[in-house]
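**Q** no FASTA, just this:
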C-alpha cells in the first residue's frame, strides 16, 4: 500500500495551515508529527494500520477508534495534566476514512502533548515511582466513574486475549523459532495463568477501562507530573494489569513504592501473585508481537532460553519471580 499517498489525502481533510510533517514510526499505527509552521500548533496523526497482522484487532475498527477518542475527550476534561485531545476533521468527525488501493484506512489526529519522553532511568527514586503509582490510580479512579454508551467498543484483556497470545507463540514453534520443549513450558505457564484468571471476578473495584500499554515511552514528564500518551491499545481489563506493567520497568527494590503510591489514592490490598501473572503476560506479549517480524526471529531464538530457564521454570514451581527481577 502507498502510505505516502494515503497520508497526503488525510492531511487535506483537516484545517492544517502550512503543515510540516515528520514520520515517527510504524508499529500498532503509522504515526506522524504535524506542525503548523506559523502558529507552531502541533499534532499527532495516526493511520490505524498495524505493521503486522497479529497486531490487528478490535482496536482497528472505526467504532473502536471513535470509542478511544471519546474516552480521551472525557479524560481531558477531568485530568489536571495534559491529555492527547482528539482533533476533528473538516467535517467535524473524529475518525477520518480514506481508501487506498481498495483498502479502507481509518485515521485520527490528536493534539501533541509537550514534555520529555521518560526512560527507565527516570524511575530510580522513591518519589518518582510513587508518583507513577498515583497517576495510574488517578486514571483508574476516573475509569470507575466513566460512563460510556452502548456503542462503546474496545478490546478486552481476558482469557480470550491470553489464548490469542498463545496462538501467536505457537506459530513461532511451527516456524522453528521456539523449540517444542520451550513451547510446552510456555503452554504450561499460560495454562496456569488462565486457570487463575478464570477464578477472578470482574467487579467495580477490579475491572474497568485500562491503558493496557503502560511503559516508559508512553509516559511524558510535564511540569506538574506524568501524562499518559498512546491509548491505542486501551480497553477493558483488570486494573492490576496496568499496575503490573508499571512495575516491569521499575527497579525491583522500588516496586513497593509504586504500590504504595497507588493505594494512597485507591485504598486496598494488591495481590502480588496476581501482579506476577500480568507481568508474565506482558513479557510474553512482547515475544508474541515479535514472532510475526522476521527480522526479530534471531533475537527471539537468542533470548527465549533465558525466558524459560530464569522465569517460566521457577514461575511454574510457584516461586515469586517477576516481581523480583
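**A** Looks like it arrived, so ask away. This is a predicted model, so every value here is computed, not measured.
**Q** From now on I want contacts and neighbour counts done on CA atoms only, so please keep to that.
**A** Fine.
**Q** packing partners for the helix or strand hosting residue 273?
**A** Element membership of residue 273, judged by DSSP states H and E, is helix 272-291. Helices and strands touching helix 272-291, by 3 or more CA pairs under 8 Å, 6 or more residues apart in numbering; DSSP states H and E, are helix 159-174, helix 239-248, helix 297-306.
**Q** For residue 205, which of those helices is the nearest?
**A** When the helices and strands packed on helix 272-291 are compared by CA to CA, helix 239-248 sits nearest residue 205, at 8.3 Å.
**Q** in the protein, which residue is closest to the centre?
**A** Residue closest to the average C-alpha location in the chain (CA atoms, centre = their mean): residue 213, at 1.9 Å.
**Q** ok, structure two:
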C-alpha cells in the first residue's frame, strides 16, 4: 500500500506525524509505526497474502471480538499484551478501500522485544514460567465474557471433522497416499471419541489457538508476551498446552506441565489427550497450508513419517509425549 493511504488510516487514530515500516504480508499486511513523539504502534491491514488464507478471523464481526478481548486482556495485571487503539469515532476497526476492495484495519500498541527462541526454552526456569503464563492466559479467559465469541474460529470436534475432509483433498491432489489419509482420519476420530467419552467440563473454554515460538515475545525485561490472536476462540485448553509442550525440549516437558498445572499435575488420561492434540496441531499445519503449493513437496515427504513415527504408535497405545 502507498504511504499516503497508510497515513490516512493513522490520522483516524490521532497519529499525525509518523514513519511507517513494512514488516510482512502473511495473514495480514503489517507495519511498524514510529510517531515523532517516540511512541510506536503496529498497523494491521487484515488482507491475507493469498485468498485461500482468508477465514472467519478476517471478518468484521470476528475481528471485533478479537479486539474486544485484547482490550480486556491488556488490563489484566498478570499478563502484558498489545492494547488495541480506538479511532476518533471510538471504533476498534477502521474500514478502508484498497485496490477496489474493502478491508478492515486496526492499530495496536507496539511490543518491544524479540521472538522466543529455541535456546530460550533450554532453560528449565524459562520453561516452567512459560507453562505458568499459559495457565494465566487461560485464567483470564475463564472469567472473560463478551458478545461475538460465536463469530470466532472454534477448534472443537467439528473442526477435527473438517480437518479430515481437507486432508482427503490432499489425496485428490496426489499429496498423500490413501493409507496415510486413513491413518490421519483414524487419529482425529480417536481423539474426538476420547473427548466425547471424557466430557468437556474443565477442558473447554477460550484459547489462543496458535501458540508457537514466533507468537511469543520475550521482552527486554525477560517477560513473555503472547501475540497474534488470529485463531483466538472457543476450544480445548489441551490445544494451547500441547502447542506449548512441542516448543519445549523433551527433557523439560515435565517442568512445563508443572508450570501449567501446578500441584494438580496432569494424570495419564490428560497426557494421552495432550499427545492427541500434539498430532492435531501438526495435522492442522497441513490443513492450513493445503492450498500453498510452495510447501506441497515438504508435505508429500513428511506425511508418511508423521503417520509411521507418531500416529501409528499413538493409536497402538504407545506414549509419544516425549518424542513428538
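**A** Nice, thanks for sending it over. Quantities reported herein were computed from a predicted structural model and do not represent experimental measurements.
**Q** TM-score for these two?
**A** In this superposition the chains share a TM-score of 0.91, using TM-score structural alignment, normalised by the length of structure 2; 321 aligned residues with a CA RMSD of 2.2 Å.
**Q** buried sites along the helix holding residue 273 of structure 1?
**A** 273-282, 284-285, 287-291 (16 or more other CA atoms under 10 Å).
**Q** Measure the mean distance from it to structure 2 post-superposition.
**A** When structure 2 is overlaid, helix 272-291 of structure 1 sits 0.9 Å from its aligned residues on average, using mean CA distance after the TM-score superposition for structure 1.
**Q** Please pull up the equivalent of residue 280 of structure 1 in structure 2.
**A** Using TM-score structural alignment, the partner of residue 280 of structure 1 in structure 2 is residue 279.
**Q** Tell me who's in contact with the closest residue to that match other than its chain neighbours.
**A** In space, and not counting its chain neighbours, residue 279 of structure 2 is closest to residue 311: 7.3 Å by CA to CA, 6 or more residues apart in numbering. Neighbouring residues of residue 311 of structure 2 by CA atoms under 8 Å, 6 or more residues apart in numbering: 183-184, 187, 279.
**Q** export those residues to CSV and tack on secondary structure and distance to residue 307 of structure 2?
**A** As requested, those are exported to CSV (DSSP: H, G, I helix; E, B strand; the rest coil; distance: CA to CA, whole Å):
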residue, secondary structure, distance to residue 307 of structure 2
183, helix, 7
184, helix, 7
187, helix, 9
279, helix, 10
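**Q** List the members of those that persist in structure 1.
**A** Retained contacts for those in structure 1, judged by both residues aligned by TM-score structural alignment, their matches' CA atoms under 8 Å, are 183-184, 187.
**Q** which helices and strands sit right next to the helix or strand residue 182 of structure 2 falls within?
**A** Using DSSP H and E, the element containing residue 182 of structure 2 is helix 178-198. Other elements packing on helix 178-198 of structure 2 under the criterion 3+ CA pairs under 8 Å, 6+ apart are helix 157-172, helix 268-288, helix 312-315.
**Q** Compare the ones you listed and give me the one nearest residue 7 of structure 2.
**A** With CA to CA, the closest approach to residue 7 of structure 2 among these belongs to helix 268-288: 32.5 Å.
**Q** most packed of the helices and strands packed on helix 272-291 of structure 1?
**A** helix 239-248 (a mean of 24; mean count of other CA atoms under 10 Å).
**Q** So the alignment partner in structure 2 of residue 131 of structure 1, which state does it fall into?
**A** Matched across to structure 2, residue 131 of structure 1 falls on residue 129, judged by TM-score structural alignment. What DSSP: H, G, I helix; E, B strand; the rest coil gives for residue 129 of structure 2 is helix.
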